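Q: Any chance you could fold what I've pasted below:
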Amino acid sequence: MTSRLNPYISFSGDAKQAMEFYQEVFGGGLAVNTYDAFGAEAPPGYADRIMHAMLETASGFTLMGADSPPGAEHRPGNNISVSLSGDDAAELRGYWDKLSDGGTVSVPLEKQMWGDVFGMCTDRFGITWMVNISGQHG
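A: Next up is the predicted model:
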């Protein structure tokens, strides 16, 4: 296996719902493992929580996530965002439409001063997404 770099997102009890949502957006195969699935006794209240989830798509995207482990403070904030970029306008606009639905758009998906179409939104799980479509006009 080659080395890869991908986002890993921590959630506060809703990792399963969030990762299923991202699978609806991007397609692909989703592997979800609960704390209970690993055979060890799960910490109290964690049996059904997600220890590790990985979404791999036909486009080559990999997104990982989990519920914050016991004793770890979940601190959502603006210190992570996920960037989607390329020149397939239809594909990227489709992702944008799904990610922004029920979320908050901070920068509308439109032509920017550098010439590309760009937008930024925060989805309904509090994750910030940037979408950049290169070589587009409007």
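Q: make it CA atoms for all contacts and neighbour counts henceforth
A: Fine.
Q: those helices in this protein, which residues are they?
A: For the chain, the helices defined by DSSP state H occupy 15-26, 89-100.
Q: between the ones you listed, which gets nearest to residue 58?
A: helix 15-26 (8.7 Å; CA to CA).
Q: Run a quick neighbour tally on residue 86.
A: 12 (other CA atoms under 10 Å).
Q: How about residue 13?
A: Residue 13, neighbours per other CA under 10 Å, totals 17.
Q: List the residues that contact it.
A: Taking CA atoms under 8 Å, 6 or more residues apart in numbering, we find residue 13 in contact with 49, 50, 67, 68.
Q: Here is a second sequence; please produce its structure as well for comparison:
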Amino acid sequence: MSVQLNSYLSFRDTARQAMQYYQSVFGGDLELNTFAEFHASEDPAEQDKIMHSMLTTDQGQKLMAADTPNGMEYQPGNSHSLSLSGDDETLLRGYWERLSDGGTVTVPLEKAPWGDTFGMCVDQFGVPWMVNIAGQP
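A: Just a heads-up that it's a prediction; the model follows:
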């Protein structure tokens, strides 16, 4: 049996919109399950919120997310970033353009001291991203 390490993002009431956005960025299949579907909350205000979602991208990566229930603390922070890296410059630049559109570029996507092209941004949902495009060996 194999093991996977997947990123699982938490939102407050915007998981559906965020995951639909990520599907528009990365393509792939998106599964969305509400609290009502799993009978996971008796709070009527939470029935349509996302209890679990999973995007399986066209490249085979998985990104998961959920809405944090009203009764749980939700504190967005800056201690976590998602990183995309590889040598497919066209694909990675396309991701960069879509992720940074409507967000904030914190480090422009440009040649880095280590020879790669690197940039950092925070998307419109407050999720920090790093993109690293491998340079020529």
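Q: Would you enumerate the residues in contact with residue 135 of the first structure?
A: Counted by CA under 8 Å, 6+ apart, residue 135 of the first structure has contacts 87, 115, 116, 117.
Q: any idea how far the residue of the first structure most remote from its centre is from residue 11 of the first structure?
A: Here the first structure reaches farthest from its C-alpha mean at residue 41, the gap being 28.7 Å by CA atoms, centre = their mean. Using CA to CA, to the nearest Å, residue 41 of the first structure is found at 21 Å from residue 11 of the first structure.
Q: what does residue 25 of the first structure give?
A: 18 Å.
Q: Between the two, point out the one with more neighbours.
A: Taking neighbours as other CA under 10 Å, residue 25 of the first structure and residue 11 compare with residue 11 leading, 24 against 15.
Q: Any idea how many residues pack against the residue opposite residue 77 of the second structure in the first structure once aligned?
A: Using TM-score structural alignment as the criterion, residue 77 of the second structure maps onto residue 77 of the first structure. Counted with other CA under 10 Å, residues neighbouring residue 77 of the first structure total 10.
Q: same check, this time on residue 100 of the first structure
A: By other CA under 10 Å, neighbour count at residue 100 of the first structure equals 20.
Q: Return the residues in contact with it.
A: With CA under 8 Å, 6+ apart, residue 100 of the first structure has these contacts: 121, 122, 123, 124.
Q: Against residue 38 of the first structure, how distant is it?
A: In terms of CA to CA, residue 100 of the first structure sits 34 Å off from residue 38 of the first structure.
Q: Which one of the contacts of residue 100 of the first structure is nearest to residue 58 of the first structure?
A: Here the nearest of the contacts of residue 100 of the first structure to residue 58 of the first structure, counting by CA to CA, is residue 123; it sits at 22.0 Å.
Q: Might one say that that closest one is in contact with residue 99?
A: Yes: the criterion here is CA atoms under 8 Å, and residue 123 of the first structure meets it with residue 99 at 5.5 Å.
Q: Please identify every residue contacting each of the two.
A: residue 129.
Q: Compare the two and say which is more crowded by neighbours.
A: residue 99 (26 against 19).
Q: Please verify my assumption that that one contacts residue 23.
A: No: assessed by CA under 8 Å, residue 99 of the first structure is found out of contact with residue 23, at 11.1 Å.
Q: who touches residue 47 of the first structure in this structure?
A: 34, 35, 36.
Q: switch the cut-off to 10 Å
A: The contact partners of residue 47 of the first structure, taken as CA atoms under 10 Å, 6 or more residues apart in numbering, are 34, 35, 36, 37, 38, 40, 41.
Q: What number of residues are in the vicinity of the residue lying closest to the first one once chain neighbours are set aside?
A: Excluding the flanking residues, the one nearest residue 34 of the first structure by CA to CA, 6 or more residues apart in numbering is residue 50, at 4.3 Å. Other residues lying near residue 50 of the first structure total 26 when counted by other CA under 10 Å.
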